[in-house]
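*Asks:* Below: sequence and its predicted model.
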Amino acid sequence: MGKNKFHEGAGPSQRQLRVGETIRRALSEVLARGDVHDPELNRMSITVGEVRTSPDLKIATAYVLPLGGEGQDDLLKLLARNKAELRKQVAQKLTLKFSPDLRFQLDQTFDQMDETRRMLSQDIVRRDADAPDTPDEATEG
């Protein structure tokens, strides 16, 4: 039984987390400095929230969001169009044997946080959260 079978479903390894964070920083720097030769992409302020790598470190998925949240569809198209140059720029900042293939997805974390805040601000939820603990009706009697 191979080592990879043992780690399936166990979540990312420390190495994956470390490499993902290194790629996130490098990609953020490249995008912030406008190192890519695409004026449309350079006009956007982009947040790179997280980068997740595959177990073999050959694929890196960057979770991105344009500042203010507008232009999400354009952002993914621009990043895809400049993927090769971004990969090259990021690779120059890394000390990996192989440069991972970059993939891009919209970062839904902020939307989820906003939805959670909205739900928690509803009167009925606040009332339930503030209510003292009471015994469960099913266990009474």
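*Replies:* Ah, there it is. Residues are numbered from 1 along each chain as shown.
*Asks:* switch to C-alpha atoms for all contacts and neighbour counts from now on
*Replies:* Will do.
*Asks:* mind listing what the residue nearest to residue 13 when sequence neighbours are not counted touches?
*Replies:* Spatial nearest neighbour of residue 13, chain neighbours left out: residue 55 (7.7 Å); criterion: Cα to Cα, 6 or more residues apart in numbering. Residue 55 is in contact with 12-13, 16, counting by Cα atoms under 8 Å, 6 or more residues apart in numbering.
*Asks:* For the chain, just list every one of the helices.
*Replies:* 3-7, 14-33, 39-42, 72-81, 83-93, 109-121, 123-130 (DSSP state H).
*Asks:* what about versus this one:
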Amino acid sequence: MAKHHHEGAGPSQRQLRVGELIRRTLSDVLMRGDIHDPDLNRMSITVGEVRTSSDLKVATAYILPLGGHGADDALAALRRNRGELRRAVTKDMTLKFAPELRFAIDDTFDRMDDTRRLFDRPDVKRDLDPAEDDED
């Protein structure tokens, strides 16, 4: 079976499946406080998405601390516990190898807020209002 790699193509079904499995497992590990770090266990961290590299060797978890505050502390705590998190996440998974875990801040909520603010601008509302078109 030949594999076709298209530049700019989205992630494969396998990448999406593995990413979602890692996301759920990582969320559970963090929620249960399985990691032996009191700083990390005090934080409430949401794992919004996990993206894997095409070879599944690297998994980047996009995280957001509850309320969006203390993002740098959350990243530092996750990075400090990367090895233990990797073992905890992959021990229940049937992958050939445990992917390297990387962490980044999930900024999708910021982008949604920006979009909402954009749609609230009077000039944009005017351009989007269908009633305005019928006034000829």
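*Replies:* Here it is on my side, so go on. Keep in mind that this is a model prediction, so the values were computed, not measured.
*Asks:* TM-score them against each other, please.
*Replies:* For this chain pair, the superposition-based TM-score is 0.92 by TM-score structural alignment, normalised by the length of the second structure; 132 aligned residues with a Cα RMSD of 1.6 Å.
*Asks:* hang on, the earlier thing: turn the contacts of residue 55 of the first structure into a markdown table, including neighbour count and distance to residue 96 of the first structure.
*Replies:* A markdown table is the format used below for the contacts of residue 55 of the first structure (neighbours: other Cα atoms under 10 Å; distance: Cα to Cα, whole Å):
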| residue | neighbour count | distance to residue 96 of the first structure |
| --- | --- | --- |
| 12 | 16 | 18 |
| 13 | 13 | 16 |
| 16 | 19 | 12 |
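*Asks:* quick revisit: aligned counterpart of the residue nearest to residue 13 of the first structure in the second structure, please.
*Replies:* Matched by TM-score structural alignment, residue 55 of the first structure corresponds to residue 54 in the second structure.
*Asks:* Over to residue 42 of the first structure?
*Replies:* Match for residue 42 of the first structure (TM-score structural alignment): residue 41.
*Asks:* With adjacent residues omitted, what lies nearest to that match?
*Replies:* residue 33 (5.3 Å).
*Asks:* and the counterpart of residue 3 of the first structure in the second structure, how far is that from residue 12 of the second structure?
*Replies:* Alignment note: residue 3 of the first structure maps to residue 3 in the second structure; criterion TM-score structural alignment. Taking Cα to Cα, to the nearest Å as the measure, residue 3 of the second structure falls 11 Å from residue 12 of the second structure.
*Asks:* Columns distance to residue 50 of the first structure on top of the helices of the first structure, output as a markdown table?
*Replies:* A markdown table is the format used below for the helices of the first structure (distance: least, Cα to Cα, whole Å):
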| stretch | distance to residue 50 of the first structure |
| --- | --- |
| helix 3-7 | 21 |
| helix 14-33 | 6 |
| helix 39-42 | 19 |
| helix 72-81 | 15 |
| helix 83-93 | 15 |
| helix 109-121 | 10 |
| helix 123-130 | 30 |
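*Asks:* what comes into contact with stretch 98-118 of the first structure?
*Replies:* Residues contacting stretch 98-118 of the first structure (Cα under 8 Å, 6+ apart): 49, 57-65, 72, 76, 79-80, 83, 87-88, 91.
*Asks:* tell me which residues in it are buried?
*Replies:* Buried residues in stretch 98-118 of the first structure, counted by 16 or more other Cα atoms under 10 Å: 99-100, 102-104, 106-107.
*Asks:* Thanks a lot, catch you later.
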